[in-house]
Structures are given as structure tokens and as C-alpha cells.
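>>> need coordinates for the following:
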Amino acid sequence: MPSNPLSHHFPRIFHLASLHPPRDFYPIADTPICLEIGAGKGKHALLFASQNPDKHLYAIERTAIKFEAFDKQAGMANPPNLTAIHADAIAWTAFAVYPKQIQTCFILYPNPEPKNKNQRFLNMPFFELLLSKMADGGQIILASNIGDYIDEAERLLTEMWQLPYSKRQIESTSARTHFEIKYLARGERCQELIITKPGGYRTRFDETLPLHLSRSSSDEA
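Here you go, the predicted structure:
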């Protein structure tokens, strides 16, 4: 482990001032939540909600076609502990989420961004803001079928973010997302990293309130 596991060495900073509130945005309560970034058509979100009735999942999908399919399925199942969000996850997290509010965050099979590795989650300044929103002991579940993506994420977790994690190979019978089903059916190796935020871990956003509060205060001043 790094000599100082309670901070990070990521050089770039996430600039909140450039963000705009998501369309049709509404605030959420400051209570523990789970978050899924890139929910697709909602297969994992609906499964998680049914298996964890004591946890509330906010599942975000940016793409209109995928969200329409997700919203339709969520409307038919109507789980009380699932909220489907059509928005950019970065802006929504910045405007809606309180410090240390997220218990578990799922990032399942994100776009590997082969032409721009700086857009990969662990190589983005946004990841620091996300960490500030994670509860002490909270976990980020990152899954991919691309070995190089997982290898790079491991290196960044150790060298830059200084975060503990475990890695596991996903069983061939797993069926959390449509991508996961497709990749496993093709015989591809799917892996996930289970990243834990230690108590006392520090970021530069630890005292940053949701932007809907901070900007409202500025407007009233």
C-alpha cells in the first residue's frame, strides 16, 4: 500500500463552475443512497432494487433511447426504491449529491474510450468529486470486459488515488446487464474492481455541498 493511503496524488482539479443543472432537475434528500452511472436499459437497476428493498438506487442514463427503454421497464415494475434519472451523471452528481451520501456506486461496463483515455473514469478529475460523495467504507464497483482498462484502473488506484481495492473475475452465469450477458456469451473475460473509500480519506471537495444549494445561496446574497 502507498505510504499515505488517506489522500491522493491526482494532479488535475474538477471545475464545478462550468457545470449546468440537468434538465428537469429536482433535489434529493440528504439520506444514504446507492448510485448507478450509465444504467443503460435498466436491467441491473431493476434487479438491484428488487434484491435490496432497504436501499434506494438512483440510476442515471444519458442516452435518450436507452433511457426510454429503462423508464418504461421501471414504470411497469414501479419499485419504490428505484429512481430513474435521464441526465449526464457528472452534472447530476454535482448538483444533487451531498458529501459522503453514496453507499455503493456501480459503474458497469463503461465506454472504454479507446481514443481518449482521459475520459476513463479513474483518469478524470470528476472521480475526485465522486469520492467526496462516497460514504466512509462505501464501495465503487467498476466492471469491464477489457483487460487493459482494468489494468490501467488498478495502476491509477495504487499510484494516483491511493485507494484499496479487490479484483474478481465475473462468473459466466452472471447476467446483471445486457452488455455483461453478451460479453460472457462470447466467452470474454469480464472482471470487476471493488474499490473501498477508507475512513479519513481526503479530497479537495469534502465540504462541497450540492450545487443546487451553493448556487441558490449565491443567488440570494
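
>>> all contacts plus neighbour counts: C-alpha atoms, from now on.
Will do.

>>> where do the strands sit along the protein?
Counting by DSSP state E, the segments of the chain that form strands are 33-37, 57-61, 82-86, 102-108, 134-144, 165-169, 191-196.

>>> contacts for the helix ranked longest in the chain, please.
The residue-count maximum for a helix in the chain (DSSP state H) belongs to helix 64-77. Residues from elsewhere that reach helix 64-77 (CA atoms under 8 Å, 6 or more residues apart in numbering): 40-43, 46, 61, 82, 84, 86.

>>> thinking again about what came up before, out of the strands of the chain, which comes closest to Phe14?
Closest approach to Phe14 among the strands of the chain is made by strand 134-144 (16.3 Å; CA to CA).

>>> ok now the closest one, how far from the chain's centre?
Here strand 134-144 shows a centroid-to-chain-centroid distance of 8 Å under the convention CA atoms, centre = their mean, to the nearest Å.

>>> now the other sequence, so there's something to compare against:
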Amino acid sequence: MNKNNQTHNLSHHKNRAFKPEKINPPRIFDSKSWQWLTQSKNEIVLEIGAGKGLHAIQFAAQNKDKTIIAIERTAEKFAAFNKNAQPKNLANLYPVHADAIAWSVFALPAQSISQAFILYPNPERNNANQQWLNMPYFEFLLSRLKNDATITIASNIMEYLDNAQAQSTEVWQLPTTREVVDKTSSRTHFEIKYLARGEPCEQLVITKPAGYVTRFDNDNP
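Next comes the predicted model:
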């Protein structure tokens, strides 16, 4: 079906459509190495912008029944991530050095992710169009989530969360809760630093409800 003809059936109000056909695959990408995603018995968790891997490593160690794929684009941070992860030998942790948008287009099946994390992303103060919930790509990301899956977005920048919350509820039409991050939380190096300085940190927990319709629900990666 032509995606343009599906617009009136969509569950959101985002008019501008993401165009995955214009995305190039990540370098050194082998789609066969990710075919197991369609057959995995574990819940699949995605982290975008994993940094040095602190949250991903902790999550994998504490949730052996789940598999976490943690993506980091920056070479220096990913090298530190790999170095930190190797001694742990966690079979349920998959560090990925790639751009998250390109990787997800070519690797992730529709409705395959049970939970996603975007922790302390770049606020893109000078280019709000690059904030995750402002981007047409967010619709594609939603199509990769299973029914009732959640996306957790954390930040110390309240204006960023204010905009993300407005986009989530008004544009994407998603159930969204806002929570204060506990002062003892230590999911990322940024979180540890911000909380130690006494800065407020909050998070949005966004849920994809059953029956949510996007342009990409039946697409293959």
C-alpha cells in the first residue's frame, strides 16, 4: 500500500514523513548477523546513545532474561564502552558502533523492541529539529516497538523535556508520564555528575499503546 494513502489512518499528527529509502547502511554492516532478532525468545531492549556503556552494562548484568542492544556513534566513547564491557562477558549485551538511525533502518524488524532508552541526549539547543521527538524518524522508531513497549528519555535540561513531553502528547499522541530521577540513580556518567552537582534530573516514560498505527508497521528492516 502506498504510504501516502495511509496518512488518514495514522495514530499521530506528524505530517512530515521519514524516508528510510534514502538512508545508507552503516559501514561494515552485515544484515545476516542480526537475523536472530526475529527469533529471539528474550525481550529486546534498545539504547540509543550508550556513551561509555555504563547503563547498558548494568542493565545486562541485572536482567539476564533480556537482551540489550546499545548503540554509540562516537568512536572514542564506543572504544571505552567496548573496553568496559569485555571483562564482564555478558552474553545478553550487544554493543554497536553506528549511527542509530541508519542501524535501526537496516537491522530492526517492525514491532521487535520491548523497551528503549535515550538517556541524556544532546539537547541540540541550536537546532531543535534534531531533537528526537521533533524528528520524522521518531515514527519509524515507534514502528519498531511492540505494543505496550516504553521509551525512557532522561535529561537535566527541563526545556528539553518540556518540548519532548509536548511533542509526545500533542503530536505523537502517546501516553506519557514525567518522573523525577532518584538522587541515588547512577545509570550514566552524565547522570552521576549532574546529580552530584545537585542538578535536577527528570525522565519521560512514553508508552506505545496497542493498535498504534504508523507508516512503517509492516516494513522489513
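
>>> if we can go back for a sec, the longest helix of the first structure against the second structure, how far on average?
Helix 64-77 of the first structure, aligned to the second structure and superposed, deviates on average by 0.6 Å (mean CA distance after the TM-score superposition for the first structure).

>>> what's the angle from that helix to strand 82-86?
Here helix 64-77 of the first structure runs at an angle of 160 degrees relative to strand 82-86 (axes from the mean of the first three to the mean of the last three CA atoms, to 10 degrees).

>>> buried residues in helix 64-77 of the first structure?
For helix 64-77 of the first structure, the neighbour count (16 or more other CA atoms under 10 Å) marks 66-68, 70-71, 74 as buried.

>>> which residues of the second structure does that helix align to?
The aligned range for helix 64-77 of the first structure in the second structure is 75-88, by TM-score structural alignment.

>>> just to revisit the earlier point, ok and the longest helix of the first structure relative to strand 57-61, angle-wise?
Using the same axes, to 10 degrees: helix 64-77 of the first structure against strand 57-61 is 150 degrees.

>>> on that earlier part again, from the contacts of helix 64-77 of the first structure, list the buried ones, please.
40-43, 46, 61, 82, 84, 86.

>>> report how many residues lie close to Ser174 of the first structure.
Other residues within reach of Ser174 of the first structure, judged by other CA atoms under 10 Å, total 11.

>>> Thr177 of the first structure -> the second structure?
Checking TM-score structural alignment: Thr177 of the first structure goes with Thr188.

>>> what sits against that match?
Contacts of Thr188 of the second structure were listed using CA under 8 Å, 6+ apart, and they are 53-55, 119.

>>> a markdown table for those residues, including distance to Pro20 of the second structure?
Listed next are these as a markdown table, based on distance: CA to CA, whole Å:
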| residue | distance to Pro20 of the second structure |
| --- | --- |
| Gly53 | 27 |
| Leu54 | 30 |
| His55 | 29 |
| Leu119 | 24 |
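
>>> what does Ala17 of the second structure correspond to in the first structure?
That one, Ala17 of the second structure, aligns with Ile13 by TM-score structural alignment.

>>> isn't its match up against Pro125?
Yes: Ile13 of the first structure lies in contact with Pro125 (CA atoms under 8 Å); the separation is 5.5 Å.

>>> can you give me the helices in the second structure?
Using DSSP H, the helices found in the second structure span residues 54-62, 75-85, 100-107, 137-144, 158-166, 189-196.

>>> dump those helices into JSON lines; add distance to Thr150 of the second structure as well.
Shown next, in JSON lines, are those (distance: least, CA to CA, whole Å):
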{"stretch": "helix 54-62", "distance to Thr150 of the second structure": "15"}
{"stretch": "helix 75-85", "distance to Thr150 of the second structure": "24"}
{"stretch": "helix 100-107", "distance to Thr150 of the second structure": "17"}
{"stretch": "helix 137-144", "distance to Thr150 of the second structure": "10"}
{"stretch": "helix 158-166", "distance to Thr150 of the second structure": "14"}
{"stretch": "helix 189-196", "distance to Thr150 of the second structure": "20"}
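
>>> Ile13 and Pro125 of the first structure - which one has more neighbours?
Pro125 (17 against 14).

>>> aligned to the more buried one, what sits in the second structure?
Using TM-score structural alignment, the equivalent of Pro125 of the first structure in the second structure is Pro136.

>>> ok, and the closest non-adjacent residue to its match?
Spatial nearest neighbour of Pro136 of the second structure, excluding adjacent residues (CA to CA, 6 or more residues apart in numbering): Phe18 at 4.8 Å.

>>> quick one: the alignment partner in the second structure of Ile141 of the first structure and Arg73 of the second structure, what's the gap?
Using TM-score structural alignment, the partner of Ile141 of the first structure in the second structure is Thr152. Noted for Thr152 of the second structure: a distance of 19 Å to Arg73 of the second structure, by CA to CA, to the nearest Å.

>>> can you count the residues close to the closest residue to Gln58 of the second structure other than its chain neighbours?
Computed as CA to CA, 6+ apart, the closest residue to Gln58 of the second structure that is not its neighbour in sequence is Arg187, at 7.7 Å. Arg187 of the second structure: 16 surrounding residues under other CA under 10 Å.

>>> how about Pro109 of the second structure?
Neighbours of Pro109 of the second structure using other CA under 10 Å come to 21.

>>> got a list of what it touches?
Listed by CA under 8 Å, 6+ apart, the contact set of Pro109 of the second structure reads 37-38, 144, 219-221.

>>> which of these has the most neighbours?
Going by other CA under 10 Å, Arg144 tops the contacts of Pro109 of the second structure with 24 neighbours.
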